[in-house]
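Asker: structure of the sequence below:
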Amino acid sequence: MILRERCSVDRRAVELKLTQEGEAMVGKIHQVRLLALEEAIASLSSKNRLHLCRITNQILFSLTKTKDSALTICCLCDETNCLNCPVGKRYSELT
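Answerer: Next up is the predicted model:
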C-alpha cells in the first residue's frame, strides 16, 4: 500500500507514497469514520452541530502547543474537505 521512492531533490532521503490500493484504503477509512460521526451526532440540531464544531475546533487548537503535538493530535481528516483545520492552522503558526 506504500511505495518508497528516492527524493529527487535529496538522494539521501526516501519519500513514502500511497499506492492506488493505499489511496482506496484511506478513502474507505474516511467513509467509515464519517458514517460513525454522522451517527453519533444524528440527534443534534443543526444549531447544536455548529456549536459542537466550534467547541471542538477551539479545543483542538488550544491543545496544539508544538509541531510534535500537532502530529499526534491530528485526526487524519479528509484533507480535501477539512479546509479550516484547527490543528493545521496552529501548526502553520508554529513554523
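Asker: when you work out contacts or count neighbours from here on, use the C-alpha atoms and nothing else.
Answerer: Fine.
Asker: now do the same contact list for the closest residue to Arg12 other than its chain neighbours.
Answerer: The spatial neighbour of Arg12 that comes closest, neighbours along the chain excluded (Cα to Cα, 6 or more residues apart in numbering), is Arg6 at 7.3 Å. Going by Cα atoms under 8 Å, 6 or more residues apart in numbering, Arg6 touches Arg12, Ala13, Val14, Glu15.
Asker: what are the ranges of the helices in the protein?
Answerer: 20-40, 46-63, 67-73, 86-94 (DSSP state H).
Asker: which residues are contacting the longest one?
Answerer: If you take Cα under 8 Å, 6+ apart as the criterion, helix 20-40 is touched by Met1, Ile2, Cys77, Asp78.
Asker: one more to put side by side:
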Amino acid sequence: MNLPGDATANLLGALALAVNSRMRAAVVDAAGAGGALAEAVVVIKDQPGVTAEWLGGVLGLTQPGAAHLVRRLVEQGWVQRRPGADARSRALHLTPAGRRAAGEILRARQRTLTDLVARLSDPQRRQLTEIAGGLLRCAPGDRQELARLCRLCDRSRCPACPVHDSYRHPPAPADGAEPVA
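Answerer: Next up is the predicted model:
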C-alpha cells in the first residue's frame, strides 16, 4: 500500500525508470540500433530456433512488426532463417556476427548496471540482491512471459534465476488469494 508517508513504492517506480533508461541507452549504443533489435539478438542467443511469431510475442510486436524486425536482423547479418518445425515456419538462429553482437550488448548492459550498484556498500548490495530476487518471484504464466521478463538478462550471471524458479515452482497464494501472474 502506498500511504502518503510511504515513499517506497514511488521510489521503486523512479528507480525502475532510471535503471531502464540507462540500460536501454547502453544497449542501443552497443547494438548501434534500436532497443528491439538488441533485445531480439539476446532472446535468439538464449533460445535459438524460435520463430518470428514467438519472438514478436516476447517483444510485444505485431506480426508485421516482428517480420520487419527479423528482416532487419537478417540485413544486419546477425540472424539467419532456417527451416522450422513445420513447412510454414522458419527458425531463427544467430550468425557468428550475431553472437558477437549479443556479447557486446550484454557487456554494455553489465557495465551500466555494475556502475549503478557500485554506489552501494557490500551489505547494501546483498540486501538489493535479496529484495530484487523476492520481487522477481512473480510466477510468469507461460514460457513467452518468462522470456519477456528475462529478454535482456545475461543468464550466465544469474544461475539461480528467481523468475525461472517461480515459473517452474509457482509460489503458493497467501491466505486464499489468487496466484500472482
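Asker: most packed of the helices of structure 1?
Answerer: When these are scored by mean count of other Cα atoms under 10 Å, the highest mean neighbour count falls to helix 86-94 (a mean of 17).
Asker: tell me what that one is packed against?
Answerer: helix 46-63, helix 67-73 (3 or more Cα pairs under 8 Å, 6 or more residues apart in numbering; DSSP states H and E).
Asker: distance from it to the middle of the chain?
Answerer: 12 Å (Cα atoms, centre = their mean, to the nearest Å).
Asker: now do that helix and helix 46-63, the angle between them.
Answerer: 30 degrees (axes from the mean of the first three to the mean of the last three Cα atoms, to 10 degrees).
Asker: please name the nearest non-neighbouring residue to the most centrally placed residue in structure 2.
Answerer: By Cα atoms, centre = their mean, structure 2 has its centre lying nearest to Arg151, at 2.2 Å. Leaving aside its chain neighbours, Arg151 of structure 2 sits nearest to Val43 (5.5 Å; criterion: Cα to Cα, 6+ apart).
Asker: wouldn't the one you found be in contact with Leu152 here?
Answerer: Yes - in terms of Cα atoms under 8 Å, Val43 of structure 2 counts as a neighbour of Leu152; the distance is 7.3 Å.
Asker: who touches both of the two?
Answerer: Common neighbours of Val43 of structure 2 and Leu152, counting by Cα under 8 Å, 6+ apart, are absent.
Asker: what does His30 of structure 1 correspond to in structure 2?
Answerer: Counting by TM-score structural alignment, His30 of structure 1 corresponds to Leu106 in structure 2.
Asker: circling back: got CSV for the contacts of helix 20-40 of structure 1, with distance to Phe61 of structure 1 too?
Answerer: As requested, these are exported to CSV (distance: Cα to Cα, whole Å):
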residue, distance to Phe61 of structure 1
Met1, 31
Ile2, 30
Cys77, 15
Asp78, 18
